[in-house]
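> Mind looking at a prediction? Sequence and model below.
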Amino acid sequence: MSKPKTKTQPKPTPQAAGAAAYEGAQDEMFQLVTPEGTAPQPELLPDVPTRLKLYRLMRRARHFDERAWVLYRTGRMGVFPPYGGMEASQVGTAAALTHDDWLFPTYRDTGAALTYGLPIPQTIAYWRTSPHGWAMPQDLKVLPFYIPIATQYPQAVGAALAEKRKGTRNVAMAYIGDGGSSEGDFHEALNFAGALGAPCVFVLQNNGWAISVPTRTQTRATNLSRRAEGYGIPGVRVDGNDVLATYHVTLEAVNRARNGEGPTLIETVTYRVKPHTVADDPSRYRTDADTAGWDAKDPVQRLRTHLLAEGHLTEEQDAAITREIEAEFEAALQVADAFPEPTPAEIVDHVFAEPTPQLVRQRAQIMAEEGA
């Protein structure tokens, strides 16, 4: 892989130099479909049914994101971290797993969890802070959405090593954002996984922002996937707005892990076009110049353009997909709306599988106060 191209200027400030280096490093990403929908390496593309499946999954994830905004603004959803524009990064990675693998999402990875199989009614309940969304399905190895930054990385290594000790070929996949790569848990997990050969896939979604701090300010590094080299594991940098490229490299990493070849770090280069949360105002920390050009790289439109041009999708079929997704969500919303109102004591019911003595006492106290 060639060195990142950087622009040289007389005595640049550290922030300006970092911005220039980050801009030049974009050329190093693996890509299969261009923003215009063309595929220079068609032999590397997945088969047509897989492409259509990934397209539908992205459309489904985007619809949830858009409807969540509406529900929040009408008082029917809690504070929600949108992921619009990052569908390829989330769908392309989660779709490479099987039902026996583990998924460790961050708070922004609702799209990945939906792709992996988390039911829509339960997902809505979670973001409504309802107990009906707190406990993950027993038959789905997905953990609740993590709010702490990067803590899921070492925990995913633990799950992966448990699977390895049991003699399975199952894999653990964990997500963080670019900000998470500055946390100690990130480095500890990569070292831990590399040293012990854990069947783990680390997804680092570089969406350009750690809340209000741009990546170029957070670090002088221009290729975060290279941090894998320090721990003796492979690192891959992929266009995170190209779902086919993301799926390709993730499937390779998952197969490596299954075959006992250890972990991989995947940096998906994408962009958080939406605010940090629905309660955030990004105009306070980023300008139009920061977001310029990213609409043209929209991951859903990119694959749609490709499929239409190749004759694998028609406008009528696309409209039918829209109707199916909308109907699915509205039916799921009715289920979520029908969940009974939670009782105060339920706040302690999903903390541990077996409640501790302290929780038993707290629950009794809550029940007594509620009765009073």
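Received the coordinates, thanks.
> going forward, measure contacts and count neighbours with C-alpha atoms only.
Noted.
> Thought A210 was touching G177, still the case?
Yes. In this structure G177 lies within contact range of A210 using CA atoms under 8 Å: 7.4 Å.
> Comparison target below:
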Amino acid sequence: MSDPRTPETLHDPEFGPDLAEVFGPAQRDGGPELVQLLTPEGERVHHPEFDLDFGAEELRGLLRDMVLTRRIDTEATALQRHGELGIWAQLLGQEAAQIGAGRATRPQDFVFPTYREHGVAWCRGLDPLRLLGLFRGVDHGDWDPAEFNFNLYTIVIGAQTLHATGYAMGMQRDGVVGTGDPDRDAAVLAHFGDGASSQGDVNEAFIFAASYNAPVVFFCQNNQWAISEPIERQSRIPLYQRALGFGFPGIRVDGNDVLATYAVTRAALQRAREGQGPTFVEAYTYRMGAHTTTDDPTRYRLSDDVEHWKLKDPIARLEVYLKRNGLADDDWFADLAAEADALGHTLREGCKALPDPQALAMFDHVYAEEPPELTRQREAYADYLAGFETAGGAA
């Protein structure tokens, strides 16, 4: 039998109907339902429902966010290769999906990320150096979620969607949904991937969100691969269509188009803030790099696919649009490149300077009020560590 990770299995009867018909060429490019405002060639197009006007400064800001987010990813990958990080979850190729969604949020909204939302973290004002501490293994994520309305990274696949739904239900009960006050009404943005959409937690979150009309936007970055499993093995319909089975709308957007992603996510969040319930947004994109730095994607996907998606690069298409329309000059691009270089330097030096944690710090923040049993464990471990100091002194 053919390797189930190869395109040949699209025609293998063991896997049911001919999935090549379900995921034909048009569908693999997103299909006719794909919401798009900027083509891969950098041409501005319009959409009857989600069209927006973007000013020059706003467009430059979106490009800057994507360029700097890519630099964060590049530097972190290099740091891992040099042994400075234990692992890194790459986002190469997904910058538009993350920046578009992140910039669509308001300060009072709350975001629940996976472990890959480095661009969204950037949009929420989080210093990227604080992300590196987690992947270096010196902390578990040292930021206060309440300070940035950005939850800690979630490693358990799909678990954050349940957290997000519960938080959104709490917003309803706090009276910050559907009041008509734009500075008060809030919503939740829950990120996950196409692989997570197959998890029970995600489907349970859909059920609760639909049942309670929770103000949550489920934002799925469909990057085509759940580690080594292609999307064809996970669903026989486009992912966004699953939402209809749970009773709320689903939308597929070009995840490599930052303008369309911003417009669709903004509309979905506003719908949630007004009390109209959940929305499923499928950002159709592609993971250009590895799942993490421990992964080798050449073992399970074709180089032709990667080359095909390189032509859809989210940064290149907006850069072309800005240059073609005279919205950014050479000096502006030179300044952006210098800013990216400075950010890279800061990350390299800052990562190496991150302090190692104290051994007893593992007992901190376990409980709001430390119980006696934990106190005894702390004291016993402190005595254990002290024994090494005594032995070293005697030697």
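On my side now, so go ahead. Note that this is a predicted model, so its numbers are computed, not measured.
> what do G177 and A210 of structure 1 both touch?
Among the neighbours of G177 of structure 1, none is also in contact with A210 (CA atoms under 8 Å, 6 or more residues apart in numbering).
> More neighbours: which of the two?
More crowded of G177 of structure 1 and A210, by other CA atoms under 10 Å: G177, with 23 against 17.
> Give the equivalent position in structure 2 for the more buried one.
Alignment note: G177 of structure 1 maps to G193 in structure 2; criterion TM-score structural alignment.
> how about its match, what does it touch?
Under the criterion of CA under 8 Å, 6+ apart, the contact list for G193 of structure 2 reads C220, Q221, N222, N223, A226.
> list the contacts for Q270 of structure 2?
A187.
> Strands of the stretch 251-395 of structure 2, residue ranges please.
Counting by DSSP state E, counting those that start in this stretch, residue ranges of the strands within the stretch 251-395 of structure 2 are 279-284.
> quick one: the strands in the stretch 1-150 of structure 2?
Using DSSP E, counting those that start in this stretch, strands in the stretch 1-150 of structure 2 cover 110-112.
> mind listing the helices for it?
Read by DSSP state H, counting those that start in this stretch, the stretch 1-150 of structure 2 holds these helices, from start to end of the chain: 19-22, 25-28, 56-81, 95-103, 118-123, 128-136, 145-148.
> so which of the contacts of G193 of structure 2 is the most crowded?
Within the contacts of G193 of structure 2, N222 tops the neighbour count with 28 neighbours, counted by other CA under 10 Å.
> mind listing what it touches?
The neighbours of N222 of structure 2, taking CA under 8 Å, 6+ apart as the test, are G193, D194, E282, A283, Y284, T285, Y286.
> could you redo those as JSON lines and give each row distance to T375 of structure 2?
Conversion of the contacts of N222 of structure 2 to JSON lines gives the following (distance: CA to CA, whole Å):
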{"residue": "G193", "distance to T375 of structure 2": "40"}
{"residue": "D194", "distance to T375 of structure 2": "43"}
{"residue": "E282", "distance to T375 of structure 2": "47"}
{"residue": "A283", "distance to T375 of structure 2": "47"}
{"residue": "Y284", "distance to T375 of structure 2": "50"}
{"residue": "T285", "distance to T375 of structure 2": "49"}
{"residue": "Y286", "distance to T375 of structure 2": "48"}
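> hang on, the earlier thing: with mean neighbour count and distance to F208 of structure 2 as extra columns, can I get the helices of the stretch 1-150 of structure 2 in a markdown table?
Supplementary listing: the helices of the stretch 1-150 of structure 2 in a markdown table, determined by neighbours: other CA atoms under 10 Å; distance: least, CA to CA, whole Å:
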| stretch | mean neighbour count | distance to F208 of structure 2 |
| --- | --- | --- |
| helix 19-22 | 16 | 29 |
| helix 25-28 | 13 | 30 |
| helix 56-81 | 20 | 33 |
| helix 95-103 | 28 | 23 |
| helix 118-123 | 24 | 25 |
| helix 128-136 | 21 | 31 |
| helix 145-148 | 13 | 23 |
